[in-house]
Every structure is written in structure tokens, then in C-alpha cells.
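# what follows is a predicted protein model with its sequence.
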Amino acid sequence: MSFTIKSVTTTAFPDQKPGTSGLRKRVKVFQQPHYTENFVQAILSAIPTGAAGSTLVVGGDGRFYGKEAVQLIIKLAAGNKVSKLIIGQNGILSTQVPASNLIRKHKATGGILLTASHNPGGPDNDFGIKYNIANGGPAPEGITDNIFSISKTLTSYSIANVPDVDLAAIKTHTFGSFTVEIVDSVKDYVILMKEIYDFPSIKGFFAAHPQFTVLMDSMHGVTGPYAKEILVNELGLPESSVMNFVPLEDFGGGHPDPNLTYAHELVERVEREGISFGAASDGDGDRNMIIGKGVFVNPSDSVAVIADYADKAIPYFKKTGIKGLARSMPTSMSIDRVAKAKFVKIYEVPTGWKFFGNLMDAGKLSICGEESFGTGSDHIREKDGLWAVLAWLSILAYANSQTLTGFIGLSELLQTHYKKYGRNFFSRYDYEEVDSAAANKVMDVLRSKKAGDTFAGYKIDYCDDFEYTDPVDHSVSKKQGLRFIFTEGSRVIFRLSGTGSQGATIRLYVEKFTEDVSLYGLDTQVGIKGLIAAALDMSRLRELTGREEPTVIT
């Protein structure tokens, strides 16, 4: 079937600057006439090698407006002479790994991913669009800056009269020189995970320890079908081991962010039912939370434990070894001590997975993580929630295969890690949808602080606005977060987040290290109580924002 292309006159929108994870706005903003079309056209025009003749992967986390956006992308791609689109069935594609994996597997030019990650979905909530490059990872700042520049001067977009495509059927549609292939991304993902992990070993662990129970909460996000296929169909767990595994456009009315606040249904069931291993992932599948009855695995500790065991418990790393480790700047320094013990380099990067991707492409990095519940490795160029869940199950299987002195669960693994490396008490306080002017006043107050200033008994030894020079491409990223290091070694960090759709989110990170074994069992909030007082004192946050308490504590 042939088609025609027309140029549609449009007016540029001034607010289409992509953040660290693409452009995120309320659904109603994207539904404005020409708004989505303009931004997709800007992406297509910014592809370094050009849109004409390219192959792009397209999919989203299943949120409201996703299917409509996919149909628009099909028409715009044809209008810009894209050669082929590879689209997840029903327009759904775990926007991190299956998308990243498909881009790499098919040597695609890149991918257009429809997600607002952990933000709520539905007609009155959030939508988002991001562009991933040929390595499968997020577009670097040079490309996102170009997308924004193009969006501000756009006067027209090219669109074809291609009919709507049936997204439900696994099928290839051909329109002249333009092809649209609908694929089953779950199948490809399972194949990839089997190449990384020893599924028979994990299955054997379950069989040997029937008292070990698992509950995976996909929060009605995109990982539901993946989790069910792997945990139930591949690893033999009962279907009761997965919950909220049907993707919904509004995520069941919940907030698909896997933390102790928003994953409360999982948390309550784990405690009530005595679940040994609970896990959750977010709307688009890139984040993860690991818990058990009476146990919460802090994301900073999670990546450190995975890094410590990886070359012993995970076949992929037995083959490749550990090339290097990395963390985002706000993430606790727990993984730094693992890197030192393994004699590998540790990298400290700004928040944003694209910085890890550069290191991976250069062969410098194997495992990395962010305190915001993101963990991943060089098997792809995105964080991967289910990858992390399988990593923990592999580690538990390995640890129990090596012991003769009883069962090793989450708590025992963590305490063993603390005894080996010491404990980093770490927590993040999120103040969401704060008035932007007030949030900027908080940051201005903090910038006035200097070495020698003392707050609640903590004296500043060093402070800066974190700046990063990429060791691969030598690009410089400035003003990535205000760091305050106190004389006894504790850290306090403040950042304004770019992942919300309105207002500003102030993120406060606090970290206190101890090698006092008697303190390892303390609740985190007890361990950092003094630091929180110092942070609130120095920032005047309560006074300037009117917020007495954070929205979320992790």
C-alpha cells in the first residue's frame, strides 16, 4: 500500500525541553493540537544520522494516551521516510530493557519510548516521551539539547496518511517502503535473562527451600507480563507469587513508584503474610525495590551487595568479570568499598543513566546503580528492575548453596555485608510538587553556606555544586547537586529533580558511615536523625516551602 506525505503548518511550543528522562507533562498537555506531533518531529529531525532510512523501536509503559501516541508516531515516522518501526505488542514495551535490548539486537538507529516512569498515569496525570540512541541508552545532552532547539523553532511537521495499525496482533505491516513490525517483547527478554542467569539453579533453590516465599508486585505497570512469565512459567512459582501483573492505563489508580510509601500494598502483605522475598517495579520497569518481612534493602546497599556477589553467583559475570563499578553522586558510598576490595575502579557520575552508558560502551563499567531504586549492568544500556530481582534470587541461591549452618535470607545477607564492609546509613527525603520559586530559594540559601559553618553539631568540611567531566567523551555537566561533607565524614546532598511534570521536587540525601557493629541493626531513621536536623537547619526548607514533612522517605 502506498501513502502520501503532507507538511502541516504548526506553531512552536516553548516548553518542550527534555529532562533527564525525556519530556514529561500532564496528559492534557500532550493532547493539545500539534503538541505531541511537534515533539516527535523534533526527535526525528534531531537523529544524528537522519530519520530517512532509519529503524526505530517504539513502545511504552501502557499508560493512558500511549496507544494514540504510537499511532501518531507511525504516521510521523512514515512522513519522515523512516524505513522501519519495531513496536511492542499493544504499544507496550518495557521501556528500559526490552526496548534497549531490541535496539541493540536489531541494530536500530534508536527508539522513541512513551513513559513517565514512576509518575501516576490516567487522563489527569502524566505522560512522557524520550529518545534512546543506537546503544540502547538515553540520548546524551547534545542530542536532547538539539531536540529542544528544534522544537523552539519548528514551523511544520511531516505526516503520512498511513492507516491506524492493529497493535494487538503479532504481525508485520508493509506500506510501500515503510514497514511496521509488531513484536512480542516478553519472549526476547526471557531469552536474554536466560543468557545472564542460571534459571535451573534458582528453580532448584526454590525447590530445596519451600519455606522461602516470593511476592512480586508490578504495580499494574509494564513488567507484569514479564514477571509472570519468568517467575511462574519459567521458575515454577505459584501464580500467587505475582500481584498487580496486568498493565493498566492508570496503574490501577496507584502511584507506580516502588518505594515503601507507594508500594504499601506489597509492604503490608509481606509483613502480614511473612513473605521471605518481596519485590516491586515501577510503571516502565526500570526501578526495583527489594524487601522481606522486617527487612528493607536500601537501593544503595542493593547495588553494593550485587556487585560483591556478581562474579560468584551470576554466570554472566563469571564469564566477563567485573570491569568497573559506578554510582550516581547522591547514592551512598557503600559500593565504593566493594570496588576497593575487588581492585576495580569506581566512578561517581551525575544522576542520569546516560552517564553510565558512556562508560559501558568504553568497556569501563559492569555494574552500576542509583539510590532512586535503579540498578543495572552492561547487558544493556538502561537500568532494569527485573534484572535486579533475578540478581538477588541468584545471590540467595548461591549463598545458601555455600553454607552448612542454616538458611540465609535477606537479613542475614545484609548483616554479613555490613560486617565485611561497614554500614552506610542512607536515606532520601522527597518534597514533591513544591512551588518552584520556593524551591529555588532553598537552593540559593544552601549556596551561601561555606566550609566551617556548623549546623546541629555538624561542621562543614567541604561543599560544592557537583561537576562531572566524562572520562570518555570529555563532556562537562555542571550544577548536578549541592554536596556538603562534614568533618566526621557524613554527607548531605540537595538536588532539584527533573522527573516531575509540574512544580519542583527537592530531594535531600543524607549518609552516615559506621564500623560500629553494635549499630548495624539500628533503623536507618534513627541512625541519621542528627543529620536530618542539620540539613533542615542549613536549608531553611520548612520555613521557605511551608513543608513540615517530606512527601516520601526512602
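Sure, I can see it.
# all contacts plus neighbour counts: C-alpha atoms, from now on.
Fine.
# name the helix or strand for residue 29, please.
helix 27-30 (DSSP states H and E).
# buried sites along that helix?
For helix 27-30, a neighbour-count test (16 or more other CA atoms under 10 Å) marks 27, 30 as buried.
# what's the answer for stretch 161-177, then?
162, 165, 167, 173.
# quick check: nearest residue in space to residue 193, chain neighbours excluded?
residue 387 (7.4 Å; CA to CA, 6 or more residues apart in numbering).
# in three-state terms, label that neighbour for me.
Secondary structure for residue 387, judged by DSSP: H, G, I helix; E, B strand; the rest coil, is helix.
# quick check: the gap between it and residue 56.
Distance of residue 387 to residue 56, computed by CA to CA, to the nearest Å: 24 Å.
# the more surrounded of those two?
Taking neighbours as other CA atoms under 10 Å, residue 387 and residue 56 compare with residue 56 leading, 27 against 21.
# isn't there a helix covering residue 437?
Yes: assigned with three-state DSSP, residue 437 falls within a helix.
# what about it, neighbour count?
12.
# and here's the other structure:
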Amino acid sequence: MSLREVATPAFEGQKPGTSGLRKKVTVFQQPGYLESFVQAVFDCAPELQGGTLVLGGDGRFFNRSAIQIILRMAAANGIDRVLVGQGGILSTPAASAVIRRHRARGGLVLSASHNPGGPDGDFGIKYNIANGGPAPEAVTEAIYKRTQTIRHYRIFDTDAPVNLDAIGNRKIGNMTVTVIDPVDDYAVLLGGLFDFDAIRALLARKDFRFRFDAMHAVTGPYAKRLLVEMLGAPAKSVINAEPLEDFGGGHPDPNPVYAPELYKAAVLDGELDFAAASDGDGDRNMILGKGIAVTPSDSLAVLAANATLAPGYAKGIAGVARSMPTSRAPDAVARALKIECFETPTGWKFFGNLLDAGRITLCGEESYGTSSDHVREKDGLWAVLFWLNLLAVKRGETVLSILQAHWKRYGRHYYSRHDYEAVDARQATEALNRLRAALPSLPGQKVGGMVVTAADDFAYRDPVDGSESKGQGLRVICGEQARLIARLSGTGTEGATVRLYFELFEADPAKQADDVQARLQPLIDFAEIQTGLRKITGRAAPDVIT
């Protein structure tokens, strides 16, 4: 066994996005590509030396190979101990939980989240800091700058790879590698937040029909342990539970487009009283009920309004935060509860300071991400258990009746997101620049009878550390009535993903059952007039509507 310094070029484009560095698998497989980025992380995080690092991923193709490389590099960079999930598996929220519980100095999460996997699919890597959350912008920017100047990486040569399938300790040089059960710490954490006895009684009812779709992604082992073994759900109620390197050929994004059978069974056919799904790395969730799909914005608002019904939040919540494109439904709850509500840029890292400072307890994004201060990441199964806890306590209530009661009290925020995927980058920029140029002239114009009161490019000043983030999305606001938002997504690996968000507030309960897209049509038409997106791209419609 020997330590080597290996020469490497500085690769272009290794700038982490909202959730780390994501590229095609073939890009990561280039000699030195993964190594250069990991070395940049180690160079910019000297606190890892002599400490503990957490390592794991969602099980997608290249996960095991990447872990072997990172383990050898960690040993060569002076890390004392690495906790790695058995089989290389560790969901993103579980990784956060392990970092926090074992007081690790950081972690590397290997995932491209909801992006497709396999040899021709995507791969990703994200650095999480000691609080368990994604590295803040100052750290990711330092890592990116280091990738531009790096000239070599350090690695141990070893005779054999580490056995990732057997729990226990191994050695690489002076570094200890501890293979851990990926579910244990996470299951203990969630068990202290929710009323498992009440949920167990709910799942035991013969008239309660439940299904969870793990989408052949990382949450399969977690769902089987929590829902089946600990809470007594029928084994057949957890489907697609085996993590596969290519996610079974599917797209592990929990929405009605990529989980159509689950959506049909619950929403269209009414065969299920409650259904849910999670994504590739386990940090997103889709909540469905008989006849209704819960928007993530509404989900966050409902959980905030009913938080005290779960034991872990019985004393109330300090505040709530949402990403800017998320609907303003949580704001209405915060006003009623007289707690703080924050609007942040997209990216879970922006919630970290607020959580660490105790300013908020719950937070969420419109992209099917919801969580609380128990970790510093989105948490798909946490949201599922929270909804099951509500249904168990609100006996006789359904997902739909809970939503209807919520809308009657707080008003309904009609909401939809239109995704145009793999758009030519120049065309995407042209469309958004058209809207950006029009922003100063939009106030005073009418949209479907509503008056535009403000139009800007969202900027955020962190209330904890004062840091600023500019250019976070274009907003057209019609007072409290409506919003149109346009931004480029930072999670794709091909071309550009343009996302348009539409929101309309309706206070009258008699008008809260209208068709969502029909109610939003004036905003949809206005967006096309201002951006020319369909005309520029030649697209007749969005690729995904949620």
C-alpha cells in the first residue's frame, strides 16, 4: 500500500449547482475527473483532516466505483475515519442524520437525485458540511475555483477494494472505514418525531388502502424497515423497493408524469386512500389521496398548520421557510400562527442558516421537497410519515378533506410548474432575457383582469449572516392575487431546463374546486407573450406539467 500524487488537468465546468456537481456518467468516468473534484473538496475543507467523513449514495450506476476511489483519496488526505453505508447506500436525508448524530466533520453524497441513472444516465456528488446540510455558496464557490487550478490529486494504492457489503471496520493506511447499516440512525430519528402507535393502528385498518413507490431507488430499504417492519404495513404496499443501478429503466422523479400508475390508482381511480413516492436519493416526496394530488406548496402549508399533532412538534414551530418559486400558501399559515416566514432562493443550502439559528422549524420547495430541523436536507419519508400521522390523528378525515378544510380557512393557492427540458442554452437565455428586459415596463399592466404591482429579478439577503444572492429568478407579481416566475434549473445535465411557475390565490370556497390549468391560463398566456419561449424553441407544450 502506497500513497501517490497523480497529475491531472483542471477540468472545465466543475461548478456545483443547487445540489452539487451533476454530469453524465461518461463525464465522471473520464480519467481524473471525479478525483480532481474530490481533491478540490478536500483542499477546501481542511477541517476534515483528522476527523470523520460520511460517505454514501443512491445506488445508481458508478456509485460503488466512485466510493472505492473516494475512500482511497480520503485516506491519502489525512481523514481519520469514514462512515459508509452498507452496499454504498445512504439516502440524502439519512446522510444528514448520520453526519449530525456522529458529529462528523462533513460528508460526500453521491447522487443525481431525480435524474435518470444507468451507464448512459447521470451521476452527481455533493459536499455536506458538519451541520449535515449542503455546503453554502461561499464553500462551493471556493471548491469551484480550486477545480480551475488543481494540478494533482492524492490517493492510496491498495491491493483490493473495500468490502462494502459487510458491516464492520476495515483499514486503508491509518484510516478506519466503518461500514454501517444505512437505515439504523435514520429510523431512530424519525421514531422520535411521530406517533408510531397511531400510524400502526391506521395501517392495520382493513378499510385503509395504502401504497408507497420507492421507484427502484434508495428509499426501498428505508421504506421496508419503517413502513413494513416497524409500522406493520403489508409487504405488498411497498413497491419497487429494490434499489437498481438504472432505477429499473425508470425516471426516479416522484410526480404524476413519472409515476403514472400510482397517480392513476389513487387520484383517478380512487383505489387508494393514501399513496406516496420518493425519488432517486430519497429527499423528495409525492403525496396522493383519493381524487387529489397534493402540491408540495400545499403540503408544506398543511404540515405547518397541523404540526402540533405530531409528537416531535407538539410544542409548536418557530417559523417556516419556502423557496421563492414555491407558492405563498405557507405564508398564510405563518401569519395565522404569528410566526416568521422566509422566502429564499431555490436550493436547500439556503435553509441551513435559518435552521441552525432556530428561526424556522419547517421548510420546503415546490420541487417535491419538504423537511424540518431534524436534518439539514429534504426528507421524503419524513413527509410521508407526517401525513400518515395526520390521517391517524384526524380519524375519519381523508387527504382531500384535510386539504378542503385547509383551503376554506386559509384560501387556495392554485399552482403549477411547467418544465421545458433539454432546451438549447442559447434559446433558453434568449427567452428569459426577453422577460428580463420587459420587467421595468410590466407594473401597471393587466393580466387576466389583475394588475401587475411589481416585477423584478429576485435577490436574497440572508438574515443570519448577511450574505447576498442575486439573479435567483424573474418575478411578475400581481399583489396578493397572483405570481408568474421564470428561472433556469440547476439540476439538469443536458442543455437547459426552463421552469415557469404560475400561482393564483382564491379565497372563495365556492371557487376552490376549479380546474387548475384553466384558472391559471391567463398567466400561462402572459408568460408566452413575454418570453416567446414556445416560439423560440419550437415546443408546442412543456415536457412536464406539475
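Arrived safely, thanks for sending. Small disclaimer: the values here were computed from a predicted structure and weren't measured.
# quick check: TM-score for this pair?
A TM-score of 0.97 describes the superposed chains when it is computed by TM-score structural alignment, normalised by the length of structure 2; 541 aligned residues with a CA RMSD of 1.3 Å.
# I'd like the buried residues of stretch 161-177 of structure 1 as JSON lines, with distance to residue 319 of structure 1 and secondary structure appended.
Formatted as JSON lines, the buried residues of stretch 161-177 of structure 1 follow (distance: CA to CA, whole Å; DSSP: H, G, I helix; E, B strand; the rest coil):
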{"residue": "162", "distance to residue 319 of structure 1": "47", "secondary structure": "coil"}
{"residue": "165", "distance to residue 319 of structure 1": "42", "secondary structure": "coil"}
{"residue": "167", "distance to residue 319 of structure 1": "38", "secondary structure": "coil"}
{"residue": "173", "distance to residue 319 of structure 1": "40", "secondary structure": "strand"}
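# ok, the residues you listed vs residue 374 of structure 1, which is closest?
Ranked by distance to residue 374 of structure 1 (CA to CA), those are led by residue 167 at 29.4 Å.
# hang on, that closest one packs against residue 90?
Yes: with contact defined as CA atoms under 8 Å, residue 167 of structure 1 counts as touching residue 90 (4.6 Å).
# residue 21 of structure 1 -> structure 2?
Here residue 21 of structure 1 is matched to residue 19 in structure 2, going by TM-score structural alignment.
# how close does the counterpart of the residue nearest to residue 193 of structure 1 in structure 2 get to residue 362 of structure 2?
Matched to structure 2 by TM-score structural alignment, residue 387 of structure 1 sits across from residue 382. Per CA to CA, residue 382 of structure 2 is found 12 Å from residue 362 of structure 2.
# tell me which helix or strand the nearest residue to residue 305 of structure 2 once chain neighbours are set aside sits in.
Distances taken as CA to CA, 6+ apart put residue 333 closest to residue 305 of structure 2, at 6.0 Å, once the chain neighbours are dropped. Secondary structure assigned from DSSP H and E places residue 333 of structure 2 in helix 329-337.
# which part of structure 1 lines up with that helix?
Under TM-score structural alignment, the match for helix 329-337 of structure 2 is residues 334-342.
# just the buried residues of the helix holding residue 333 of structure 2, please?
329-334.
# average offset of it relative to structure 1?
By mean CA distance after the TM-score superposition for structure 1, the fitted helix 329-337 of structure 2 averages 0.6 Å away from its aligned residues in structure 1.
# now for that helix, which elements pack on it?
helix 296-305, strand 319-323, strand 340-344, helix 399-410 (3 or more CA pairs under 8 Å, 6 or more residues apart in numbering; DSSP states H and E).
# so which of these comes closest to residue 498 of structure 2?
strand 319-323 (16.7 Å).
# picking that back up, now the two most distant members of the buried residues of stretch 161-177 of structure 1.
162 and 167 (14.0 Å).
# in a strand, residue 513 of structure 1, correct?
Yes: residue state for residue 513 of structure 1 (three-state DSSP) corresponds to a strand.
# gap between it and residue 490 of structure 1?
7 Å.
# swap in residue 176 of structure 1?
Applying CA to CA to residue 176 of structure 1 and residue 490 of structure 1 gives a distance of 62 Å.
# same thing with residue 327 of structure 1?
17 Å.
# show me what residue 54 of structure 2 aligns to in structure 1.
Under the alignment (TM-score structural alignment), residue 54 of structure 2 maps onto residue 57.
# now the one helix or strand its match maps to on structure 2. Mean distance?
For residue 57 of structure 1, the element it lies in under DSSP H and E is strand 55-60. On superposition with structure 2, the mean distance recorded for strand 55-60 of structure 1 (mean CA distance after the TM-score superposition for structure 1) is 0.5 Å.
# now swap in stretch 354-361 of structure 1 and tell me
Stretch 354-361 of structure 1 sits 0.7 Å off on average (mean CA distance after the TM-score superposition for structure 1).
# now do the buried residues in that stretch.
354-360.
# show me where the stretch 101-250 of structure 2 has helices.
137-147, 184-191, 196-204, 219-223 (DSSP state H, counting those that start in this stretch).
# I meant the stretch 351-500 of structure 1, not that one.
So, for the stretch 351-500 of structure 1 - with DSSP H, counting those that start in this stretch - the helices run 353-361, 385-401, 410-421, 436-447.
# re the thing from before, more crowded one of residue 327 and residue 490 of structure 1?
residue 327 (29 against 21).
# residue contacts, that one?
Residue 327 of structure 1 makes contact with 335, 346-349, 368-370 under the criterion CA atoms under 8 Å, 6 or more residues apart in numbering.
# and the aligned residue in structure 2 for residue 37 of structure 1, how far from residue 481 of structure 2?
Alignment note (TM-score structural alignment): residue 37 of structure 1 maps to residue 35 of structure 2. Note on residue 35 of structure 2: its distance to residue 481 of structure 2, by CA to CA, is 50 Å.
# circling back: how far apart are the helix or strand just after the strand holding residue 57 of structure 1 and its match in structure 2?
Beyond strand 55-60 of structure 1 in the direction of the C-terminus, DSSP H and E gives the next helix or strand as helix 66-79. Once fitted to structure 2, helix 66-79 of structure 1 is off its aligned match by 0.5 Å on average (mean CA distance after the TM-score superposition for structure 1).
# correct me if wrong: residue 181 of structure 1 contacts residue 169.
No: contact criterion CA under 8 Å: residue 181 of structure 1 and residue 169 do not qualify, at 9.8 Å.
# residue in structure 2 matching residue 240 of structure 1?
Per TM-score structural alignment, residue 240 of structure 1 is aligned with residue 236.
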